[in-house]
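Q: following is a predicted model, sequence given first.
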Amino acid sequence: MSTAATDGQPQRLLDPFGAVALIVGIVIGAGIFKTPALVASLTNDVGWTLMIWIAGALISVIGALCYAELCSAYPHAGGDYHFLHRAFGRHVSFLYGWARATVINPGAIALLAFVFGDYFSQVVPLGEYSSAIWALSIVLLLTLVNVIGIRASSKIQSSLVALVVLGLLAVVVAGFSVEAPVAETSLFFSSVPAASQFGLALVFVLLTFGGWNEAAYISAELRGGARSIVRVIVISMLLLTAIYLLVNMALLHGLGLQGLSQSTTAASDVLGLAWGPWAEKALGLFVAIAALTSINATMVVGARANYAVGLDWASLRQLGQWQGPSGSPTRAYVLQAGISVGLIVLGMSEADGFAAMVEFTAPMFWSFLLLVGLALLWLRHSDPLATRPFRVPLYPFTPLVFCAACGFLAYSSVMYAVSQNAIHVSFWLLGSGVMALLVLRWRESALNKVDNQAVGS
């Protein structure tokens, strides 16, 4: 056993292929099966539809380059949390860690588990509460797999991602094998969408690309060091961009603009046109697998955020323990699973409240992501001597564009939450985090007094 293992520290057990599978698995969720139709309905133009997807890809790549610099300069299992800690101190980073640990990550896991349960119940129904039963089962099963260790999780993730990519390639083949509606071939930059529609469509696209930043949480466990994390991020983004553009082009070719914009199950529709009803049913299984990959990958990075919080706060040190032999933060996984299970149970009885609680944490997520972009700018100024194996190109223009995009998404999320009378959820979350921070500071102050008295005596 290595020294790292016996000391209970993160070990470099993850190969670049497994890391790419984790990132792609987080990003490719159920969103790609729903977002193309929403974007097409908002733009009502083939050219603008594809342009918005390209714009979303470019913004995501810019953000990924910013993260590549931070990850190569400050590799740490805490990811975003660690960057915020270095730039702005432990109080700001704790509020981010609190939001992520209590709702953002467990909420994403719970929602994805319900998506898995909904689709897998079509294959193996288990009665009235089939979706919830499958959701609970998959959360517990994948938690167990991840507690066993990152290598076991990585192997399963690679296999699942391969299946999802095959499913999306099937959609691409089906879309291009169906004759395109001739009447719509001229709708290419024929009209300019309203600014509000363009902005909302871009929000949907960027949310569908969301998850690439999670590479930060595996930077301390990746073989090959700093340059490997840069390659992983770049390869992941290129692969995702190619897949998303191909899927959209195939759906537009097979269904036409109007057919796509009016469809609620576009991928199923194009498979049905190409190969019949059996193909439509088969897609449900692929959507379930897509949700499964996202659940697994979200668990991996979420537990590492909890682990980083535990390292910084003595009262939470149980979370900051790395189980060497398994190569995983076991207690952080258990906490994450417990909250996720609680949200699933809550979702069974209060579906509307559950959806609002999770969905409207988006303003906080994008606000903290904006802070990460600002952290890059601040650390360049405050820590100029740090070794940076990779530097973001066109500095400072690149991080400023990323910050502007995050600010736009934070503003859009707040406005949408206000329109739905749900902004109070974000305020409640922030307020509870501030209270927890005050309690932790009080406890640590009391512990320090006890230690000082013991030393004095």
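A: Yep, that arrived. Predicted model only: the values in this text are computed from it and were never measured. Numbering: from 1, shown residues only.
Q: from now on I want contacts and neighbour counts done on CA atoms only, so please keep to that.
A: Will do.
Q: now V145. Nearest residue, chain neighbours left out?
A: S153 (6.0 Å; Cα to Cα, 6 or more residues apart in numbering).
Q: which neighbouring elements make contact with the strand or helix carrying the one you found?
A: Assigning secondary structure by DSSP states H and E places S153 in helix 150-177. Judged by 3 or more Cα pairs under 8 Å, 6 or more residues apart in numbering; DSSP states H and E, the packing partners of helix 150-177 are helix 16-27, helix 130-148, helix 226-262, helix 266-275, helix 277-312.
Q: deepest-packed of those, please.
A: helix 16-27 (a mean of 26; mean count of other Cα atoms under 10 Å).
Q: check which element follows that one along the chain.
A: Following helix 16-27 toward the C-terminus (DSSP H and E): helix 35-43.
Q: check it against this one:
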Amino acid sequence: MSTYLRTALNPFIGGTKQEVEDDASDAASDAQLSVGAPIEGLNPLGYNIDYFTAYFTALHGVIGTGIFATPASVLKSMGSIGASYVLWIAGFIIAVLQIFIWIEFVTYFKRRSGGQVVYLEQAFPKPKFMVSSVYAAVTVILSFSTSSAIAFAQYILAAADHKATAWEQRGVGIAVLVFVSALGIVNSRLALKVSNFIGFVKVVFILFIAITGLVVLGGHTRVKNPTQIFQNSWEGTVTSDGNAIASAILKVSFSYGGTQYLFNVAGESNPKQTKNIFKYFLPAIMLSIFAMYLLIITAFYAGINDIQQIKKAGPLISSLFFTKVFGTKAATKALDVFVALSALGHLLAVVVGQSRALRECGRQGVLPYSSYWVTTKPWGTPILPIVAIFIVNFIVLVAPPAGDAYNFVVDIGSFSGYIFNLLLVIGLLLVRRQRKAAGLGFEGFKTPLSIIIIIILYGVFVIAMSFVPPPGKSLNGSDVSFFYATYAFTSIGILLLCFFYYYIWAFVLPRLGKYAHRNLHYTLENGERGHTVVKVPVEELEEWDSKHDSNGKEVSDDNSSILVENIVVSGLGKKD
């Protein structure tokens, strides 16, 4: 490998925005498979992710509504206080182990936003377009932030002391989706600033709940005998209802999930800080969140001090906690407003992060009218991806039975996430093999094989347990009024539908139309780069392939790609 090429494949380094621009103009910085969407020399979405914004993006992604809404359902499914603590602790350990997988990926593709969609694209280049097409379709369909919209509506209406109907709650949920989507479309930077402010308020209020819980345990509130609930803490533990346990695991995973939104904007971080943000800072963030979770759950248990009331509380457990501890409407309303704000912050993180994933799907060329998904005109934001997120969430918000919407959406999103996480872990092994074949090593981080094995076994276990029927004659789920495995079959059905779409698009239609799909590279006015998939008649394939490289660029004396063992260096460097 030439000296130039070794230099070109080194990690991108830079500091200020000007340094980023200079390096983008003077050197290639990343290596990836030639089938991947082209690396953008200068990110058209800007570089707004520093340590401060990274902290609150991760915080909002993880702490949305889950910890304030799911502890009651988790306790109901697990049966006992002790078993619920075990699950929350195990969930944190698994969440951190899963993050290690993502961290290794981001060290290889530091200048690509989109997270999982990028990593799967690189891990599974064959069959051509399969993973990109299926993931793009599933991502569009499952762009869920509905649970946060529902929780926002429930808590803000509770704060208004209004006994709302299910459709009134949905109306408020739709309104907040409109607001967040509009903000993300008009100004992503402003959306991040609003997110940071809400994040600061969130941390202050969480600390207030934690301190309140400690005061309750000390016997300094109106709650009598606050430690009573922790006696016989293992009594009632569920051991025979595998489906209930699987449902609880999915809800805990949902509560710890959300770091992917930070990985979705990795390409917008200061390249000089990217390694430290993800390798060191993110695990520290997760540790702080874990401590917050244990303090919040303990506060809820001690403050309510009645296991049956907790199980019946559902997503309004935190509201019940404030009612029990303070006994005033003002305190309860304050809590309701805070949880609503927390849900709003999560929605902002989802819209900003998920829109980047959808934009990457567009840059891969597998979505129709790909350039419209990629363009950032006129406000430097991905407009079409945000509109798609709004439409999907609107449909999901109004489609499920009103009383079961929250739990159903949480379970289907988490179940689908486990399937893709399994593929991601397997994909990491494939990317390692690809890099080894190309003479590339690791970029400062390597996930131990033992962790990879644990994540795979855990994922298979959760998926399998979702199909274990509940005990007794009823086949309804532990927290929904319909068939227990509806969320699992719905998720699988969506995946199969997307695979069917891919098969028709990639094989049936080309055979009938006598053409083949090929990538075509393009650059838009603002410097956005992407692929569009074009139909090349069979009789013209040989000529097309002779004039284009595998990345869809025209091959000429003045415009050639650097190809090494199926690796293309995507950049603007000059050869020696």
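A: Yep, it's here. Bear in mind the structure is a predicted one, so any value in this text is a computation, not a measurement.
Q: can you give me the TM-score here?
A: Once superposed, chain against chain, the TM-score is 0.85 (TM-score structural alignment, normalised by the length of structure 1); 450 aligned residues with a Cα RMSD of 3.4 Å.
Q: show me the contacts for the residue nearest the centre of structure 2.
A: Residue closest to the average C-alpha location in structure 2 (Cα atoms, centre = their mean): Q260, at 3.9 Å. Q260 of structure 2 sits next to 61, 115-116, 353 when contact means Cα atoms under 8 Å, 6 or more residues apart in numbering.
Q: just to confirm, what residue in structure 1 is aligned with it?
A: In structure 1, the residue paired with Q260 of structure 2 according to TM-score structural alignment is N213.
Q: now the residue mapped onto N448 of structure 1 from structure 2: how far from S371 of structure 2?
A: In structure 2, the residue paired with N448 of structure 1 according to TM-score structural alignment is V536. Noted for V536 of structure 2: a distance of 19 Å to S371 of structure 2, by Cα to Cα, to the nearest Å.
Q: more crowded one of those two?
A: S371 (22 against 19; other Cα atoms under 10 Å).
Q: isn't that one right up against T523?
A: No - contact criterion Cα atoms under 8 Å: S371 of structure 2 and T523 do not qualify, at 9.3 Å.
Q: spit out the residues that contact the two alike.
A: With Cα under 8 Å, 6+ apart, S371 of structure 2 and T523 have common neighbours G530.
Q: and L541 of structure 2, how many neighbours does it have?
A: If we define neighbours as other Cα under 10 Å, then L541 of structure 2 has 16 of them.
Q: so the closest residue to it other than its chain neighbours, which of the three states?
A: Closest residue to L541 of structure 2 apart from its sequence neighbours, by Cα to Cα, 6+ apart: A516 at 7.6 Å. Assigned with DSSP: H, G, I helix; E, B strand; the rest coil, A516 of structure 2 falls in the strand class.
Q: neighbours of A516 of structure 2, how many?
A: A516 of structure 2 - counted by other Cα under 10 Å - has 19 other residues nearby.
Q: before we move on, what about T139 of structure 2?
A: A total of 18 residues lie near T139 of structure 2 under the criterion other Cα under 10 Å.
Q: for the residue opposite it in structure 1 once aligned, give me its contacts.
A: Correspondence of T139 of structure 2 to structure 1, assessed by TM-score structural alignment: R100. Residues near R100 of structure 1 by Cα under 8 Å, 6+ apart: 106, 302, 305.
Q: again, but for L429 of structure 1
A: With Cα under 8 Å, 6+ apart, L429 of structure 1 has these contacts: A99.
Q: map it onto structure 2.
A: Checking TM-score structural alignment: L429 of structure 1 goes with I494.
Q: off-centre distance for the one helix or strand its match maps to?
A: Secondary structure assigned from DSSP H and E places I494 of structure 2 in helix 486-503. Remark: helix 486-503 of structure 2 is offset 19 Å from the chain centroid, using Cα atoms, centre = their mean, to the nearest Å.
Q: that helix against structure 1, how far on average?
A: When structure 1 is superposed, helix 486-503 of structure 2 averages 3.2 Å from its matched positions, counting by mean Cα distance after the TM-score superposition for structure 1.
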